[in-house]
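Chemist: My questions concern the predicted model and sequence given below.
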Amino acid sequence: MSLPASVRLVEVGPRDGLQNEARQIDTATKIELIARLSSAGLRHIEAASFVSPRWVPQMADGAQVMAGLSRQQGVTYAALTPNLQGLEAALAAGVDEVAVFSAASESFTQKNINCSIAESIERFVPVIERAQEAGIQVRGYVSTVLGCPYQGEIAPEQVAAVSRDLYQLGCYEISLGDTLGCGTPIAAKRMLEAVQREVPLTHLAAHFHNTYGQALANLYALLEEGLSIIDSSVAGLGGCPYAKGASGNVATEDVVYLLHGLGIHTGVDLAQLAATGRWISTQLQRPLASQVGLALTTDTTQGA
């Protein structure tokens, strides 16, 4: 299959990217990050998470973040809502879309949300029904699609089964997450091949971490198969608290550079995005994890 003409990027930095930061980030910084990302041309932004502050204290100000946004027309502001209580809070805050999450690994699901895969999906039934009542679309995340820290390799058919269940429950889009960042291009293609037998390709997204430096190669492999939705995180922010050694999401800057180099439309201003990545890394007092961001924001006029 030929490469897609355009790709929709789902920017997860303000939620998935920030949620594991040890230092508490103030609400104003989160709001400014989202504003900068939308100004750079990103049209689908995961802005908040409505989960128990006991489990994810960094996301406790989700309602304040949503209230403080100067919303841009045409931008979807989404939030993670693992249960009915979280969904109601998200609806009250005026989110445009919500997401639920499961995994392709039984062990990971037990460690992450203390239940089986089947139980996790069953829990989402009232959440999805209530969201549909409210006219809000629901996105489904499937973690550990290319490997699990507890089970090791995951069968593509298992990923396909979980994806099918979420899709049939009413999730309009399924995001396939390489939580460990351990996948390789051939494994990614085999996984996608199995999943798209159960869920149409146009309803599938890739959410890849870059732990082993393979995220861009894996994304290119799926672009070759026609995948046209990619999750990414500005400055490569993020990681998984339940997966030891899992580094951040693939950097949005790196993905955009790849896509533009392939002639694929994104609608994103790369220079502005790179500046945003540099800015948020400075705010967090951490090194910039985007190679493209480093190249574009480093003063190259100074000799070695």
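Modeler: That came through fine.
Chemist: drop to CA atoms for contacts and neighbour counts, all remaining ones
Modeler: OK.
Chemist: How about residue 14: what's its closest non-neighbour residue?
Modeler: Nearest residue to residue 14, sequence neighbours excluded (C-alpha to C-alpha, 6 or more residues apart in numbering): residue 47, at 5.4 Å.
Chemist: Over to residue 294?
Modeler: Spatial nearest neighbour of residue 294, excluding adjacent residues (C-alpha to C-alpha, 6+ apart): residue 288 at 6.8 Å.
Chemist: burial count for the one you found?
Modeler: Per other C-alpha atoms under 10 Å, the neighbour tally for residue 288 reads 22.
Chemist: now residue 158
Modeler: By the criterion of other C-alpha under 10 Å, residue 158 has 18 neighbours.
Chemist: Pasting the second one now:
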Amino acid sequence: MQQAGVPARIEVVEVGPSDGLRHERTAIAAPDRVELVERALAAGLRRIEVAAFDADSREPERVLAALPRRDGVRYLALVLDGTGLDRAAAAGVDEVNVVVAATDGFADRERGSSTGQDLARWADLAARAHRGGPRPVATIAVAFGCPVEGEVSAEHVAEVARRIADAGPAEIVLADTAGAGVPTQVVRLLERVREEAPGVPVRCHFHNTRNTGYANAATAFLEGVAALDASIGGIGGSATRPGFGGTIATEDLAYLLTGMGVHTGLDADELAATGTWLGERLHREVPAMLGRTR
């Protein structure tokens, strides 16, 4: 039953086939990646991050060539530079995601860059995408706390969002890369970002490192975000930092939202079965909890 004061629906963006699998120790071959996307579609997901064009491997092209094309389905990909953008466009990607680190320390450790350099790269890629390429989306990494520099103020993240908004993003994603955020922080950060980037849809990406991911997701939803990221099985995190939790699990998020009377269009049982299937291929039990109750 729909509860008073609760939004009627939310879009869930599946990031497991890309962001999730790229941080797993066990490599998953292209056919299994394609099957994962097909299972996600069967469970009702319609916006799926399927690839990362961040290396010379041609696997993203092989995966995208094998994916079904359906009305209402959008495929997303991570890109790091102009070459990646060109490859993504040629492969038929609908949206490209460009990451901007909120702190210089994280940008330097991950890519040998700085926040300023990330912003310049975003502006260049967004301009190119606006000239007939895929829709450009910007993700602000470590927006809720940084493993290198510690706390990150809402004011600083809002200023980064303002500079991102200058280049016309289709969406801004606030990512809790370290899983450090709490619900009150979610409220404050959304408030400040909306002030500095009015009219730009906001999506949130939460990790469950400290068991706050689902509380943060529910808070962001109640605060009216356009969409939430999730990963089937709750896979992801960081292969080089084993203590970092994965992205919140799609099946667990679907269960939570459905219980709140929210329309997601997702089949939680089908998602849970897919999480179990994925764990078998990764040779480990996935973090998601719903599949353990079935």
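Modeler: Nice, thanks for sending it over. Predicted model, so just to flag it, every value in this text is computed and none were measured.
Chemist: Can you pull the TM-score for these?
Modeler: TM-score for the superposed chains, counting by TM-score structural alignment, normalised by the length of structure 2: 0.94, backed by 291 aligned residues with a C-alpha RMSD of 1.7 Å.
Chemist: these two touch, right, the residue nearest to residue 294 of structure 1 and residue 279?
Modeler: No: contact status for residue 288 of structure 1 versus residue 279: not in contact, 9.2 Å apart, counting by C-alpha atoms under 8 Å.
Chemist: Please enumerate the strands of the stretch 51-200 of structure 2.
Modeler: Per DSSP state E, counting those that start in this stretch, the stretch 51-200 of structure 2 carries strands over the ranges 74-79, 95-101, 135-141, 171-176.
Chemist: likewise the stretch 201-304 of structure 1?
Modeler: Under DSSP E, counting those that start in this stretch, the stretch 201-304 of structure 1 gives strands at 204-208, 229-232.
Chemist: Tell me roughly how far the first one lies from structure 2 on average.
Modeler: Average distance, strand 204-208 of structure 1 versus aligned residues of structure 2 after superposition (mean C-alpha distance after the TM-score superposition for structure 1): 0.5 Å.
Chemist: what about that strand, distance to the chain center?
Modeler: 8 Å (C-alpha atoms, centre = their mean, to the nearest Å).
Chemist: what's the matching range in structure 2 for it?
Modeler: Under TM-score structural alignment, the match for strand 204-208 of structure 1 in structure 2 covers residues 202-206.
Chemist: Could you measure from residue 243 of structure 1 over to residue 272 of structure 1?
Modeler: Separation of residue 243 of structure 1 from residue 272 of structure 1 (C-alpha to C-alpha, to the nearest Å): 32 Å.
Chemist: What of residue 81 of structure 1?
Modeler: 30 Å.
Chemist: for residue 278 of structure 1, same thing?
Modeler: Going from residue 278 of structure 1 to residue 272 of structure 1 by C-alpha to C-alpha gives 10 Å.
Chemist: Residue 18 of structure 2 corresponds to which position in structure 1?
Modeler: Aligned by TM-score structural alignment, residue 18 of structure 2 pairs with residue 15 of structure 1.
Chemist: can you pull the contacts of that match?
Modeler: 46, 47, 48, 49, 59, 79 (C-alpha atoms under 8 Å, 6 or more residues apart in numbering).
Chemist: Secondary structure class of it, three-state.
Modeler: Recorded secondary structure, residue 15 of structure 1: helix (DSSP: H, G, I helix; E, B strand; the rest coil).
Chemist: Can you give me the end-to-end span of stretch 245-261 of structure 2?
Modeler: By C-alpha to C-alpha, the extent of stretch 245-261 of structure 2 from end to end equals 27 Å.
Chemist: residue range for that stretch in structure 1?
Modeler: By TM-score structural alignment, stretch 245-261 of structure 2 lines up with residues 247-263 in structure 1.
Chemist: List the neighbours of that stretch that are in contact with it.
Modeler: For stretch 247-263 of structure 1, contacts defined as C-alpha under 8 Å, 6+ apart pick out 5, 7, 11, 17, 180-181, 207-211, 215-216, 232-240, 265-266, 268, 270, 273-274, 277, 289-293.
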